[in-house]
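A.B. asks: Kindly generate the corresponding structure for this input.
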Amino acid sequence: MSLLQKLIERARKTPGKKIVFPEGNDPRVVLAAERIAEEGIAVPILLGTEAEIDRVSAEDGIDDKKFHAFDHLKSEMLDRFASEFCLFRKRKNMTHEKGLEIVRNRLFFGAMMVRHGFADGMVAGSLASTAETLRAAITVIGLKEGVKTLSGSFFMDLKTPTAFGGKVLLFADCGVNPNPDSEQLAEIAVLSAGHFRFICGEKPRIAFLSFSTHGSAGDDSISKIRNAIPMTMEKLRASGIEADVDGELQADSALVSEVAKRKCKNEVIEGNANVLIFPDLNSGNISYKLVERLAGASAYGPILQGLAKPVNDLSRGCSVDDIVGVSAITVCQCG
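C.D. replies: All right, here's what the predicted structure looks like:
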């Protein structure tokens, strides 16, 4: 069974969760929302004007809409949301007029719906950039208590299993932090481990990736990776998450046991990693796209790790299946 099917079945066990999709003007989102409603995954709420929703639905050949369409620009909640926005942004000299202008933005309006409980979670980013989605999520939703570093992970459903038979890997950070330091890498690893266990139900085996394996190369850029490992172990113990951690490792040492045996005698995960932590955003983002586009993997994300409430991003190159998968993960996060 594919990861997508597993996610859908799990989401169905918590029926009635409302997920807001700010980009109701995207044909892919409309198709995904119709499928989400039909399959009982969630109650989709699409933001858009009546003309937008009708036009896109006609393009998709949808006559009998099963999703909920909501014109946020005509909503009575605009004034309430603007007033609320001014309250928590008062240090920014926010006026009601400025607040009203901001919450008219569909991303901010959707985030405000989640903040106030009118929706359980939000999925956005099929048209908006990650930066735009993050800005709305961080401003309106904020981080969980104790979290300092927001990050973005991808669940990679592999077409060809790893040497150990693993079908699903988690890649992080692939969407948020350009050049995380040791402390940030450690927090990314711990949040990723928690997400992997929550979604996949398996023990996380974390590999900190590099061009070096256990000191085979020397460079200042590797120091932050090595320093992150003991920090990660300490944070995992404090969080009560049981996981294996190793690094720095080249990708083949992390994923192929025969290579791991040759390159490092004391590798903890023995070539059977399932959570891959990349040293920077360049390597993480490039890697997930290569695995998706050239190896045929399905990539679900970026799943935003560390927010106070479920808000998840999409790649602008996402498919309908991708949107459905991220939505199912969002439902699972809603509890």
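
A.B. asks: For the rest of this, base every contact and every neighbour count on C-alpha atoms.
C.D. replies: OK.

A.B. asks: what about the strands in the stretch 101-250 of the chain?
C.D. replies: For the stretch 101-250 of the chain, the strands defined by DSSP state E, counting those that start in this stretch cover 121-124, 151-157, 168-172, 205-209, 244-249.

A.B. asks: Can you tell me which of the ones you listed is nearest to residue 184?
C.D. replies: strand 151-157 (9.1 Å; CA to CA).

A.B. asks: Would you map the helices across the chain?
C.D. replies: 3-12, 27-38, 50-59, 77-88, 96-103, 106-115, 130-136, 182-200, 220-239, 251-255, 257-263, 281-295, 320-334 (DSSP state H).

A.B. asks: now those helices as JSON lines including distance to residue 173 and mean neighbour count?
C.D. replies: Putting those into JSON lines (distance: least, CA to CA, whole Å; neighbours: other CA atoms under 10 Å) gives the following:
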{"stretch": "helix 3-12", "distance to residue 173": "20", "mean neighbour count": "18"}
{"stretch": "helix 27-38", "distance to residue 173": "25", "mean neighbour count": "22"}
{"stretch": "helix 50-59", "distance to residue 173": "33", "mean neighbour count": "16"}
{"stretch": "helix 77-88", "distance to residue 173": "29", "mean neighbour count": "18"}
{"stretch": "helix 96-103", "distance to residue 173": "28", "mean neighbour count": "17"}
{"stretch": "helix 106-115", "distance to residue 173": "22", "mean neighbour count": "25"}
{"stretch": "helix 130-136", "distance to residue 173": "13", "mean neighbour count": "19"}
{"stretch": "helix 182-200", "distance to residue 173": "7", "mean neighbour count": "22"}
{"stretch": "helix 220-239", "distance to residue 173": "13", "mean neighbour count": "16"}
{"stretch": "helix 251-255", "distance to residue 173": "15", "mean neighbour count": "23"}
{"stretch": "helix 257-263", "distance to residue 173": "23", "mean neighbour count": "16"}
{"stretch": "helix 281-295", "distance to residue 173": "6", "mean neighbour count": "16"}
{"stretch": "helix 320-334", "distance to residue 173": "16", "mean neighbour count": "23"}
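
A.B. asks: Second chain to compare with the first, below:
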Amino acid sequence: MGLIDSIKENARKNLKTIVLPESEDERVLKAVEQVINDKTANVILIGEEETIKNDAAKCGANIAGATIVDPKKFANIDVYVNELVELRKAKGLTQAQAQELMTSEPRFFGCMMVRLGDADGLVAGSNSATADVLKAAIQVIKTAPGIKTVSSTFVMETADGKFGDNGLILFGDCAVLPDPTSEQLADIAASTAATAKSVVGLEPRVAMLSFSTMGSASHPLVDKVKNAVQILKERNVDFAFDGEMQADAAIVEAIGKKKAPESKVAGTANVLIFPDLQSGNIGYKLVQRFAGADAHGPIVQGLAKPVNDLSRGCSVEDISNLVAITATQCK
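C.D. replies: Down below sits the predicted model:
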């Protein structure tokens, strides 16, 4: 069974409610039909009911079974508006501005549904910039307790099963933070370890990557990674981690034993934390192209409740898969 099939199977066992705010996108409407048929989540679409139903009919999408919520007719809109005013009062948001956001910006409305428990998670981005999706999520849902950093991970699935756990290995952060600090790297490690457990079902073994292995090189860039490792030690986290180490020492058992013989992670890592966005983004794309790996993601992490961002070039299948992934992130 492939990763996505396994994720969908897990999603069916504990059905969650996922908001899709971009109901104007026919790919979203077609994905709703697929999600309903797959029974991987309950779905909420945001927008004017007649328009959504007409659009679904035009593109041949059967969305029967989905819930449609129109913010302009929503009975509890005052609760949502008041909550947003409270959240953003330090920034001077007025009641009128909050009312406008809640009734005209479906990403903000959808995130408020998640915040207040009317939904479990949200998937957007097929018709929105990543910055707009994350802005709504960070301002409304906020970060998880103990985590100050929103980041992302890709689950890399290789056909030969040589590295990680049967070919599954997580790469973070490859999509959000350009130049994380040591503390942010520690947050990324903690969040990616949590994703490994909740979404992929792996017991994480986290390698903090660098161009140095256990002091083989000296440089401020190496110090950043070393400091992140120290922060994780001070936090007394509940997952295995080690570093700093080079990529081959992290994933190749013979090299790990040679370069870091005392490490419980070296040579067997299934979570790789890159020192910056350049290396992470380059790394996952090289593995995707050279090794023919499937790159599932980016999966957004570090938020108090799950929100995931789609590429604007996504397919119907990409959307339905990300809905299932988001459902497995829900507690």
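
A.B. asks: Superposed, how do the two chains score by TM?
C.D. replies: Here the TM-score for the pair of chains, by TM-score structural alignment, normalised by the length of structure 2, is 0.89; 329 aligned residues with a CA RMSD of 2.4 Å.

A.B. asks: ranking the strands of the stretch 101-250 of structure 1 by burial, who's on top?
C.D. replies: Scoring those by mean neighbour count under mean count of other CA atoms under 10 Å gives strand 121-124 as the most buried, with a mean of 28.

A.B. asks: Which strands or helices does that one pack on?
C.D. replies: strand 18-21, helix 106-115, strand 311-313, helix 320-334 (3 or more CA pairs under 8 Å, 6 or more residues apart in numbering; DSSP states H and E).

A.B. asks: change it to 6 Å
C.D. replies: strand 18-21, strand 311-313 (3 or more CA pairs under 6 Å, 6 or more residues apart in numbering; DSSP states H and E).

A.B. asks: which residues are contacting it?
C.D. replies: Residues outside strand 121-124 of structure 1 that contact it (CA atoms under 6 Å, 6 or more residues apart in numbering) are 19, 20, 21, 114, 310, 311, 312, 313, 314.

A.B. asks: Distance to residue 172 of structure 1 for the helices of structure 1 - can I get that in a markdown table?
C.D. replies: As requested, the helices of structure 1 are exported to a markdown table (distance: least, CA to CA, whole Å):
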| stretch | distance to residue 172 of structure 1 |
| --- | --- |
| helix 3-12 | 18 |
| helix 27-38 | 25 |
| helix 50-59 | 34 |
| helix 77-88 | 31 |
| helix 96-103 | 30 |
| helix 106-115 | 24 |
| helix 130-136 | 15 |
| helix 182-200 | 7 |
| helix 220-239 | 14 |
| helix 251-255 | 14 |
| helix 257-263 | 21 |
| helix 281-295 | 6 |
| helix 320-334 | 16 |
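
A.B. asks: ok, and what's touching stretch 231-250 of structure 1?
C.D. replies: Against stretch 231-250 of structure 1 from outside (CA under 6 Å, 6+ apart): 186, 203-214, 268.

A.B. asks: how about those residues in JSON lines, adding distance to residue 39 of structure 1?
C.D. replies: Below are these laid out as JSON lines (distance: CA to CA, whole Å):
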{"residue": "186", "distance to residue 39 of structure 1": "38"}
{"residue": "203", "distance to residue 39 of structure 1": "30"}
{"residue": "204", "distance to residue 39 of structure 1": "30"}
{"residue": "205", "distance to residue 39 of structure 1": "33"}
{"residue": "206", "distance to residue 39 of structure 1": "34"}
{"residue": "207", "distance to residue 39 of structure 1": "36"}
{"residue": "208", "distance to residue 39 of structure 1": "38"}
{"residue": "209", "distance to residue 39 of structure 1": "38"}
{"residue": "210", "distance to residue 39 of structure 1": "42"}
{"residue": "211", "distance to residue 39 of structure 1": "44"}
{"residue": "212", "distance to residue 39 of structure 1": "46"}
{"residue": "213", "distance to residue 39 of structure 1": "46"}
{"residue": "214", "distance to residue 39 of structure 1": "47"}
{"residue": "268", "distance to residue 39 of structure 1": "42"}
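
A.B. asks: Nearest to residue 144 of structure 1, out of those: which one, please.
C.D. replies: Looking across the contacts of stretch 231-250 of structure 1 and measuring by CA to CA, the closest to residue 144 of structure 1 is residue 186, at 16.4 Å.

A.B. asks: just to revisit the earlier point, which of the strands of the stretch 101-250 of structure 1 sits closest to residue 282 of structure 1?
C.D. replies: That would be strand 168-172 among these, by CA to CA, at 11.1 Å.

A.B. asks: can you give me the offset of the closest one from its chain's centre?
C.D. replies: Centroid separation for strand 168-172 of structure 1 versus its chain: 11 Å, with CA atoms, centre = their mean, to the nearest Å.

A.B. asks: go on, stretch 210-218 of structure 1?
C.D. replies: 29 Å.

A.B. asks: do the same with stretch 194-201 of structure 2
C.D. replies: 11 Å.

A.B. asks: What are the contacting residues of it?
C.D. replies: 202, 203, 328, 329.
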